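> Sequence first, then the predicted structure, then my questions.
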Amino acid sequence: MADRKKFRTMISHSQGMVFPTLHTPTGAVPADAPRWNPQRPSAMPHHRYQSAHERVALPLADRTWPSRRIERAPLWVPVDLRDGNQALAEPMDTERKRRMFDLLVTMGFKEIEVGYPSASQTDFDFVRHLADSDAVPEDVTISVFTAARKDLIDRTIASVDGLPRTLVHLYTATAPTWRNVVLGRSRAEVHELIRDAATYVLRRVEERPDADMRFEFSPEVFNLTEPDFVLEVCNSLTELWEASPDRPVVHNLPATVEIATPNVYADQIEYMDRHLARRESVILSVHPHNDRGTGVACAELAVLAGAQRVEGCLFGNGERTGNVDLVTLALNLYAQGVNPMIDFSDIDAVREVVEHCNRLPVHPRHPYGGDLVHTAFSGTHQDAIAKGMTHHAKQAAEMGVPAEQAPWAVPYLPIDPGDIGRTYEEVIRINSQSGKGGIAHLLRTHHSLDLPQAMRPDFSHIVQQVTDATGQELTHKELFELFRATYLAPALDGPVTLVSWSTAETVPGEHQFTCTLQIDGQERSCRGTGNGPLSALAEALRAVGITIDILGYAEHSISTGPGSPAVAYAECRVDDVTCWGAGWDTSVLTASVHAVMAAVNRSGRASS
């Protein structure tokens, strides 16, 4: 017992030395904690923070959003060129902005926030570039962002002159902390500030009667603002801007800083959906950020709760932890059989442009778009995927439709990688965690080798030895080379090789195998008979002291047509050692003979 305590003390001291800035929790286990949960309270000052329920009123009790389904995509509004751009260490220049804009148009976005023209000359110049270059399609609306100041509004209105359709996006922070600390104004004063700015925007727009201009308002930090105050402000602007069903206003309700679980945001959105005045004249929009890592969930639940429009960025770029990711949102719908209304048929092309324009990489594990999201290294996953792909191809053939049109149900792959321009090459990759199913899948897919089930564990063991030793993954080409060196090469390069051989059926059902063997550099002639060429070969080998039994055999062609090679696999017991060999030749008989000879040489008993 004393030794055990001493050992624990040593381990604890060692951990403290390795991680000197961390403090292992030492508080008392809560009295009501079950025995299976021995976690202890940490010393981190959690008491400094309040829950969302203590910070903002949450009046909705009879929520209905949990029982709804999303059956149609909302209007997606990318803000990469404004909100995303503001978050970059190196904001985009006009060339990068234009490339991003062209990508968004090509993908099918119909409303695009292109900048904050009163905040920088670059943004102003880009909006003018769009107006002067005739770059905006007839059905695309350009959104521009402005704070509630007359001089900034003037600059914003000047930037959009000549654009066919625009949305002027006015914002002001409305949450108590922002009112008190940042603006230094009361609720009434903030409302007056917003209404004055909205009135000025309306007046400036009315000076352009031929322009197609609509309005958007964002009560920044909506999710921490009193619901009655948000309603008061939004309803007053709906009336001021004379919203109608054919000329609706956008009320955009941002989770500017995530502060609660997504269900809380959904409750807030449903409350607004129910209580906004002239609801048919309002487009209810959301703009979640990702501070808690739940931006996607917030947006999805908000759509269930009544949101009709979602602002976000491709791959989730944005301030701090980013804006909600429109790629994930849209493809989540796609995976549920809902048309996303946006094209992602070449997701790598999309990612390439985003990485170029943002000068930020997309994480390899990022949903749908990362390099590794369709890749399985785990043996269990690889086996399931390989079987699923085989079943999918078979099912498509039975239905008489191309595989890319057949219903998709492959384990571990929510969508067909081919639908977003990915190949199946990266789906299964081989490292020390890989299993026999994935290895067999790669050999079959890329090299037309269909390893017998009984042979797969043997080769898997060989692969694992290599990957464990190197710590690296194997490409399908390296995998084939390892197979060749392990199972094919020994037939022609080992202690026992065939110098020459022939076989003939001497009488019906009886075959004779005649050969000259080179054994450890010395040639020996031998002959054997059997009920087939391979059994006759086994008998010939016994004549020179090599006892062999052929336990299993399989063969198949590599391709179709005359002259196509065949591969043969033989499981043999040589003396008391069981091993596999393989042969490759345009002659099936030659391939089978080589498979047996490879097994003999791999056994390590041939020379004895």
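Noted; the coordinates are in hand.

> alpha carbons only for contacts and neighbour counts from here, please
OK.

> Distance check, the nearest residue to Leu231 once chain neighbours are set aside against Asn323.
Closest residue to Leu231 apart from its sequence neighbours, by CA to CA, 6 or more residues apart in numbering: Leu276 at 6.4 Å. Leu276 is 25 Å from Asn323, where distance means CA to CA, to the nearest Å.

> more neighbours, the two?
Taking other CA atoms under 10 Å, Leu276 and Asn323 do not tie; Asn323 has more neighbours (31 against 19).

> Give the full set of residues in contact with the closest residue to the more buried one other than its chain neighbours.
Leaving aside its sequence neighbours, Asn323 sits nearest to His289 (CA to CA, 6+ apart; 4.4 Å). Applying CA atoms under 8 Å, 6 or more residues apart in numbering to His289 gives the contacts 254-258, 295, 321-324.

> And for Glu220?
Going by CA under 8 Å, 6+ apart, Glu220 touches 171-175, 253-256.

> counting contacts, what elements does the helix or strand where Glu352 lies pack onto?
Element membership for Glu352 (DSSP states H and E) is helix 347-358. Helices and strands touching helix 347-358, as assessed by 3 or more CA pairs under 8 Å, 6 or more residues apart in numbering; DSSP states H and E, comprise helix 94-107.

> now the helix it packs on, how far from the chain's geometric center?
23 Å (CA atoms, centre = their mean, to the nearest Å).

> Kindly report the same for stretch 147-158.
Going by CA atoms, centre = their mean, the spacing between the C-alpha centre of stretch 147-158 and its chain's C-alpha centre is 40 Å.

> buried stuff in it?
147-150, 152-153, 155-158 (16 or more other CA atoms under 10 Å).

> What of stretch 354-373?
Result for stretch 354-373 [16+ other CA under 10 Å]: buried residues 354, 357-358, 362, 367-373.

> ok, back up a step: the contacts of His289 in helices, which ones?
Gly295 (DSSP state H).

> got the residue ranges for the helices in the stretch 401-550 of the chain?
436-447, 456-470, 476-483, 533-542 (DSSP state H, counting those that start in this stretch).

> highest average neighbour count across the ones you listed?
Sort the helices of the stretch 401-550 of the chain by mean neighbour count, taking mean count of other CA atoms under 10 Å, and helix 533-542 sits at the top with a mean of 23.

> So which other helices or strands are in contact with that one?
Contacts defined by 3+ CA pairs under 8 Å, 6+ apart place helix 533-542 against strand 510-519, strand 522-530, strand 548-557, helix 588-602.

> Out of these, flag the one nearest Ser12.
Closest of the helices and strands packed on helix 533-542 to Ser12 is helix 588-602, at 49.7 Å (criterion: CA to CA).

> Comparison target below:
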Amino acid sequence: MHGLADRDPNRVIVFDTTLRDGEQAPGFSMSVEAKLTMARALAALGVDVIEAGFAAASPGDAEAVRRVAGEIEGPIFCSLSRAEESDIRAAYGALQSAPKRRLHIFLSTSPIHRAAKLEMSADEVLEKAVRAVSFARTLFDDVEFSAEDAIRTEPAFLAEVMEAVAAAGATTLNIPDTVGYSTPSEIGRIFAGIKRRVARFPGVILSAHCHNDLGMAVANTLSAVAAGARQVEVAVNGIGERAGNCALEEVVMALRTRGDLFGVHTGVDTTKLVSASRLLSALTRSPVVRNKAIVGANAFAHEAGIHQHGMLADARTYEIMRPQDVGFDGTRLVLGKHSGRHAIAKRAEALGYALTGNALGHLFANFKRRADEIGEIDDAELIALILAATADHGGVHAA
């Protein structure tokens, strides 16, 4: 994995945590079989790392990690672990059959977590982090360390911890915004500072794991990438604890669409984003909101008349991505009360009716009245309106 990053410093590693951080959130639990189904889709999507679960959390989670890692081919498979030898051994056992495996150790570093959760001093946290990474390296070549609640950690102490675990053998350093507290400018400064501090470890990769409590997970992740992060930790549809994780589909398409700005790329097959989103929605029985970026039903749908007129002239007027690039069949021009005469005439023509003169005017007036009553006008409803208009006013011929 790190060879890939070394060969191409502009390649961003996509670490998918749909099956761990995503699945552990209320309402998104999956059976082992459902996890296997989703893992196959993630592998087909081209993610680099699949965090399959938290092996020490329960026998069921260990079994899920074991089966996903043993039955799916392609990505690196990863298990989460506390900074405890028992957790590390449990993860090692669950990942035995994976040809490419990673351990992901987390330990809180912020003052509030040290006092309220760990009841440990800063020195004790530092010592425990180094000890856990050192032990993990006796079992794993690929070890990621996460400083839980990194953003609320004192910058100097955070940098000290990251430098120490890198020296102990951590290959990926994750700087998570565990509670979704940061802002793009702040997180960018933090990543830039850590990058300078660990510069003497050239093989180490910085990773961003951002939660969405203030609605800035994607923006914060992109800021981290701009500051040097070369791994993003994401989940399909943005599922995860509380308000969720950074959405895989959003950050991947932002990096692709604004390649001019970021200058980086991923290995994700973006044409499979919609199918992965819909599969997860079905497996978790959790519908995707219509206006969800990239994969929502309205992401490439247009109803406003002026938008439809522009789209009919050149799709680039209102679409910054091609719908086919993320897995949709194409743009959808929705006929409703906001639609204009031009779009209605074009759809009528596509259905085989070329309207002119009074017939078109009459259709437009009746269309608006009917749209106010029922909302979206489908093809069957439009044909009925066309036939009524042409019966009274003529002015129609075969398109």
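Received, thanks. Predicted model only: the values in this text are computed from it and were never measured.

> Tell me where the stretch 101-250 of structure 1 has helices.
According to DSSP H, counting those that start in this stretch, the helices that the stretch 101-250 of structure 1 contains are 121-133, 150-159, 176-177, 187-206, 227-240.

> how about the strands of the stretch 151-300 of structure 2, start to end?
172-174, 205-209, 231-234 (DSSP state E, counting those that start in this stretch).

> Would you mind pulling the contact partners of stretch 150-166 of structure 2?
108-111, 122, 126, 129-130, 133, 145, 147, 173, 175-178, 181-182, 187, 190, 193-194, 197-198, 201, 204.

> Can you select the buried ones among those residues for me in PyMOL?
Command for PyMOL that selects the buried part of the contacts of stretch 150-166 of structure 2, burial taken from 16+ other CA under 10 Å:
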select buried, resi 108+109+110+111+122+126+129+130+133+145+147+173+175+176+177+178+181+182+187+190+193+194+198+204
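
> coming back round to it: so of the contacts of His289 of structure 1, which two are at opposite extremes in space?
By the measure CA to CA, Pro254 and Thr321 form the most distant pair in the contacts of His289 of structure 1, at 14.8 Å.

> distance of the spatially most central residue of structure 2 from Phe15 of structure 2?
Note on structure 2: the residue nearest the mean C-alpha position is Leu248, at 1.5 Å, using CA atoms, centre = their mean. Distance, Leu248 of structure 2 to Phe15 of structure 2, using CA to CA: 9 Å.

> okay, and the common contacts of the two?
Counting by CA under 8 Å, 6+ apart, the contacts common to Leu248 of structure 2 and Phe15 are Val234.

> What residue in structure 2 is paired with Asn317 of structure 1?
Here Asn317 of structure 1 is matched to Ile239 in structure 2, going by TM-score structural alignment.

> Setting the sequence-adjacent residues aside, check what's closest to that match.
With CA to CA, 6+ apart as the criterion, Ile239 of structure 2 has its nearest non-adjacent residue at 4.8 Å, and that residue is Gly22.

> contacting residues around that neighbour?
The contact partners of Gly22 of structure 2, by CA under 8 Å, 6+ apart, come to 28, 235, 238-241, 244-245.

> now swap in Val286 of structure 1 and tell me
Applying CA under 8 Å, 6+ apart, the residues near Val286 of structure 1 are 252-255, 299, 302, 307, 309-311.

> Put together TSV for those, with distance to Gln453 of structure 1 on each row.
Converted to TSV, these look like this (distance: CA to CA, whole Å):
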residue	distance to Gln453 of structure 1
Asn252	58
Leu253	57
Pro254	56
Ala255	54
Ala299	47
Ala302	49
Ala307	53
Arg309	52
Val310	50
Glu311	51
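
> which two from the residues you listed end up farthest apart in space?
Spatial extent of the contacts of Val286 of structure 1 (CA to CA) is set by the pair Ala255 and Arg309 at 14.0 Å.

> quick one, what contacts Thr256 of structure 1?
220-223, 287-289.

> Equivalent analysis for Cys357 of structure 1, please.
Applying CA under 8 Å, 6+ apart to Cys357 of structure 1 gives the contacts 92, 96-97, 99-100.

> how does it look with 7 Å?
By CA atoms under 7 Å, 6 or more residues apart in numbering, Cys357 of structure 1 lies in contact with 92, 96, 100.

> From Ala41 of structure 2, how far off is the aligned partner of the first one in structure 2?
Spelled out, that is Met92 of structure 1. Using TM-score structural alignment, the equivalent of Met92 of structure 1 in structure 2 is Met30. Distance, Met30 of structure 2 to Ala41 of structure 2, by CA to CA: 15 Å.

> Same check on Lys117 of structure 2?
From Lys117 of structure 2 across to Ala41 of structure 2, the span is 36 Å (CA to CA).

> Please apply the same query to Val14 of structure 2.
In terms of CA to CA, Val14 of structure 2 sits 14 Å off from Ala41 of structure 2.

> Looking at those two, which has the bigger crowd around it?
More crowded of Val14 of structure 2 and Ala41, by other CA under 10 Å: Val14, with 24 against 20.

> Which residue, other than its chain neighbours, is closest to the equivalent of the more buried one over in structure 1?
Under the alignment (TM-score structural alignment), Val14 of structure 2 maps onto Trp76 of structure 1. Distances taken as CA to CA, 6+ apart place Val310 nearest to Trp76 of structure 1, at 5.2 Å, with adjacent residues excluded.

> And for Asp343 of structure 1?
Spatial nearest neighbour of Asp343 of structure 1, excluding adjacent residues (CA to CA, 6+ apart): Met107 at 4.9 Å.

> and the one you found, what pairs with it in structure 2?
Using TM-score structural alignment, Met107 of structure 1 lines up with Leu45 in structure 2.

> is it true that that match touches Asp269?
Yes: counting by CA atoms under 7 Å, Asp269 is a contact partner of Leu45 of structure 2 at 5.3 Å.

> Give the aligned range of the longest strand anywhere in structure 1 in structure 2.
For structure 1, the strand reaching the highest residue count under DSSP state E is reported as strand 496-507. Per the alignment by TM-score structural alignment, strand 496-507 of structure 1 matches no residues in structure 2.

> If anything else comes up later, I'll come back, but that's it for now.
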